[in-house]
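Engineer: Have a look; sequence and predicted model below, questions after that.
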Amino acid sequence: MKVVAFERAKQGTGASRRLRNAGKAPGIIYGGTAEPQLIELDHNALWHALKKEAFHSSVLQLEVAGKTSQVVLRDVQYHPYKQQVLHVDFQRVSATEKLHFKVPLHFLGENDSPAVKLEQCMVAYIVTELEVSCLPADLPEFIEVDLSKVVKGDVVKLSQIQLPKGVEAIAHGEEDPVLASVVAPKGAAADEEAAEGEEPAAE
């Protein structure tokens, strides 16, 4: 995905306010061997790009003054109640250096699973994005999690999914975190609890 930005000479609250009033969004590019660079972007184009999942989880081609750099989106500051971007941060990436990045999980096949189709269960998503380590060229836009075979009581763990080639998961605190779990319908859960609480009838 290509992004076009322009060099920004002035900084400070007043300069940023004037940019926003002119339909621009202030930003910065940092990282790598080059110095941090102040930039400005067309606000409407940026706003629409931010609605796309790939803009948040892909390596972007950022063009400034005719030069293109590979970057990833690192931070966005939004206005508390207006549909307005206050500031955006991009980080340069190197083709030969691994980066740490959060990638969204796409859960597929839930409605076709025995748990949902036959047992009317629900699937609770415990983790919706996964931090990974990989080279920029290997960075996936998303990672698929197949739920088509889950049954009541199942949990889907990190070790059960197939990561793309060259991608390693970074699990903080847990070696094999749960990504999703299958939950029985409320009525069924209550019936099971009631059944467990009943004492066997005396002969």
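Structural biologist: That came through, no problem.

Engineer: Only C-alpha atoms from now on, for both contacts and neighbour counts.
Structural biologist: Noted.

Engineer: pretty sure Glu144 contacts Glu110?
Structural biologist: No. Here Glu144 does not reach Glu110: they are 12.0 Å apart, not a contact under Cα atoms under 8 Å.

Engineer: Looking at these two, which has the bigger crowd around it?
Structural biologist: Glu110 (19 against 14; other Cα atoms under 10 Å).

Engineer: now that one, nearest residue through space, not along the chain?
Structural biologist: Leu147 (5.0 Å; Cα to Cα, 6 or more residues apart in numbering).

Engineer: what about the longest strand seen in the chain, distance to the chain center?
Structural biologist: In the chain, taking DSSP state E as the definition, the longest strand is strand 67-78. Centroid separation between strand 67-78 and its chain, computed with Cα atoms, centre = their mean, to the nearest Å, is 15 Å.

Engineer: Put this next to the previous one:
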Amino acid sequence: MSNEFLLNAESRSDAGKGASRRLRRLQERVPGILYGGEAEPQMISVELRELKKALETEAFYSHVLTLKLDGADVQAVLRDMQRHPAKGHPTHVDFLRVDKTHKITMQVPLHFINEAGSVGVKKQGGEIQHNISEVEVSCLPQNLPEYIEVDMAAVELNQVVHLSDLKLPKGVELPQLALGEDHDQPVVAIHAPKVRASADDEAGEGEEAASEE
């Protein structure tokens, strides 16, 4: 997978809440940490404006990015992020170093296509019910997908799409499936609308009452 995101990062030595507050308030930078691989964890900071712009793109959350740290390029992925409880802007970020020889585990979004034109909706009058919007994958960094596509075109009424039904890119695995059939989680389904289902139930009850009389 090609790298499309680059963040300029700087090493920092001051630790603690006070230092982090000063960094955010006076320099408009976000404190963070870079860890993983054979190197020691390293405290860093990134520019708030640059990070906020990157966060506007969904792919940033599941993409191998380049940290330009003190003149060197480091390949990493966004592992965790804390936000201000009221304002919502990032207050701390964790980055995980990656290399081409070691698999990583990441959450990847699901993109559902052909929902309105699916058999269960267009021809059978059903409604889409999403159970999850992202899935955990395991793969080498270069195989990390930005998203996994779920094609709903052939899904019929009362049919459930499970994790095992997903078409995965080459080299990508779902760790949850390795835990057994009990972990084959439902992803999306098409069910009859609740209003119609309720009306059908009432009609059935009415017929039963009439037959009893």
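Structural biologist: In hand now; what should we look at? From a predicted model like this one, the values you see are computed outputs, not experimental measurements.

Engineer: picking up where we left off before, buried set for the longest strand of the first structure?
Structural biologist: Ser69, Gln70, Val71, Val72, Leu73 (16 or more other Cα atoms under 10 Å).

Engineer: In the second structure, which residue range corresponds to that strand?
Structural biologist: Under TM-score structural alignment, strand 67-78 of the first structure corresponds to residues 72-83 of the second structure.

Engineer: What segments of the first structure are strands?
Structural biologist: So, for the first structure - with DSSP E - the strands run 2-7, 24-30, 37-42, 60-64, 67-78, 85-92, 99-108, 122-125, 129-134, 143-146, 155-157, 168-169, 178-183.

Engineer: Can you check which part of the second structure the third one sits on?
Structural biologist: So that's strand 37-42 of the first structure. With TM-score structural alignment as the criterion, strand 37-42 of the first structure aligns to 42-47.

Engineer: next one: the last one
Structural biologist: Alignment of strand 178-183 of the first structure against the second structure: residues 186-191, by TM-score structural alignment.

Engineer: Going by neighbour count, list what's buried in that stretch.
Structural biologist: Quick answer for stretch 186-191 of the second structure (16+ other Cα under 10 Å): Val187, Val188, Ala189, Ile190, His191.

Engineer: Next, the mean deviation of that stretch compared to the first structure.
Structural biologist: After superposition onto the first structure, stretch 186-191 of the second structure sits on average 1.0 Å from its aligned residues (mean Cα distance after the TM-score superposition for the first structure).

Engineer: By residue count, what's the longest helix in the first structure?
Structural biologist: helix 186-197 (DSSP state H).

Engineer: just checking, what packs against it?
Structural biologist: Applying 3 or more Cα pairs under 8 Å, 6 or more residues apart in numbering; DSSP states H and E, one finds that helix 186-197 of the first structure contacts no other helix or strand.

Engineer: picking that back up, how far apart are the match of strand 67-78 of the first structure and its match in the first structure?
Structural biologist: Looks like 0.8 Å for stretch 72-83 of the second structure (mean Cα distance after the TM-score superposition for the first structure).

Engineer: Need the counterpart of the residue nearest to Glu110 of the first structure in the second structure.
Structural biologist: By TM-score structural alignment, Leu147 of the first structure lines up with Met152.

Engineer: how close does that match sit to Ser118 of the second structure?
Structural biologist: To Ser118 of the second structure, Met152 of the second structure is 6 Å away according to Cα to Cα, to the nearest Å.

Engineer: now do Phe95 of the second structure
Structural biologist: 39 Å.

Engineer: Same list, the strands of the first structure, but as a markdown table with distance to Arg17 of the first structure please.
Structural biologist: Supplementary listing: those in a markdown table, determined by distance: least, Cα to Cα, whole Å:
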| stretch | distance to Arg17 of the first structure |
| --- | --- |
| strand 2-7 | 16 |
| strand 24-30 | 9 |
| strand 37-42 | 12 |
| strand 60-64 | 21 |
| strand 67-78 | 14 |
| strand 85-92 | 9 |
| strand 99-108 | 31 |
| strand 122-125 | 40 |
| strand 129-134 | 34 |
| strand 143-146 | 38 |
| strand 155-157 | 47 |
| strand 168-169 | 40 |
| strand 178-183 | 42 |
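
Engineer: just these: most buried one?
Structural biologist: Neighbour counts (mean count of other Cα atoms under 10 Å) averaged over each of the strands of the first structure peak at strand 24-30, with a mean of 22.
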